[in-house]
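1. pasting the structure only:
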């Protein structure tokens, strides 16, 4: 009976090692994915900030053009 248990343990040892390697790889991939998500989040914030500035500049230019047109039409 002990020999049978020893044989089963010996047979399952490579399977367990493979599972352990898979779990380690999955953990490494999760860590790398989290780092990429943090980088993407920073990039998205910068993009939104630039977009807001561009919209503000566009609105200021549009208001100036509208004022100039209104003044020219009144004269």
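-> Sure thing, it's come through. Note that the coordinates shown come from a computational prediction; the quantities given were computed from them, not determined experimentally.
2. from now on I want contacts and neighbour counts done on CA atoms only, so please keep to that.
-> OK.
3. SS state for the residue nearest the centre of the chain?
-> Residue closest to the average C-alpha location in the chain (CA atoms, centre = their mean): residue 37, at 2.5 Å. For residue 37, the assignment made with DSSP: H, G, I helix; E, B strand; the rest coil gives helix.
4. presented hereafter is structure B, for comparison with structure A:
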């Protein structure tokens, strides 16, 4: 609305200078009909200009609205990234803990494997000693039975 008042109250229109130049070239002679047609043409152009200004204003408002929407989206995205940063830190800490646990488990498995080998050796030794003792006992029994 303010723009309409500015355009209407403006003493000079975009073509008023052109009209002044025509008066100079024509020597100021204009018929009454030409003088009446000129304001009608100027008001028609002014209305077209006013409509173009309105369209531009609507376009600018739409762009402003779109920019505000984009700004809100960027803020939401930044908030999500910040929130996910904590999650990523938590995941990173869990990965480090898991890695440490895997290393510890590998060491324990290596110790268990060594312990199992030692236990097998011990079993083999005990069985071998048991067989030797049994063999000696059988030999003694066989020799004593033969006598």
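-> Thanks, I have the structure now. Predicted, not measured: the structure shown is a model, and the values here were computed from it.
5. hang on, the earlier thing: what's the residue nearest to the centre of structure 1 aligned with over in structure 2?
-> Aligning on TM-score structural alignment places residue 37 of structure 1 opposite residue 109 in structure 2.
6. now residue 30 of structure 1: how far from residue 56 of structure 1?
-> Note on residue 30 of structure 1: its distance to residue 56 of structure 1, by CA to CA, to the nearest Å, is 39 Å.
7. average gap between stretch 65-73 of structure 1 and structure 2?
-> For stretch 65-73 of structure 1, the mean deviation from structure 2 after alignment is 0.6 Å (mean CA distance after the TM-score superposition for structure 1).
8. no, scratch that, I was asking about stretch 15-34 of structure 1
-> Overall, stretch 15-34 of structure 1 averages 0.7 Å from its counterpart (mean CA distance after the TM-score superposition for structure 1).
9. who's in contact with that stretch?
-> Around stretch 15-34 of structure 1, nothing counts as a contact under CA atoms under 8 Å, 6 or more residues apart in numbering.
10. for residue 15 of structure 1, grab the count of nearby residues.
-> By other CA atoms under 10 Å, 11 other residues sit near residue 15 of structure 1.
11. and if you look at the one 3 residues further on?
-> Taking other CA under 10 Å as the neighbour definition, residue 18 of structure 1 ends up with a count of 12.
12. which one in structure 2 is aligned with it?
-> In structure 2, residue 18 of structure 1 lands on residue 90 (TM-score structural alignment).
13. its match sits in which helix or strand?
-> Using DSSP states H and E, residue 90 of structure 2 sits in helix 32-146.
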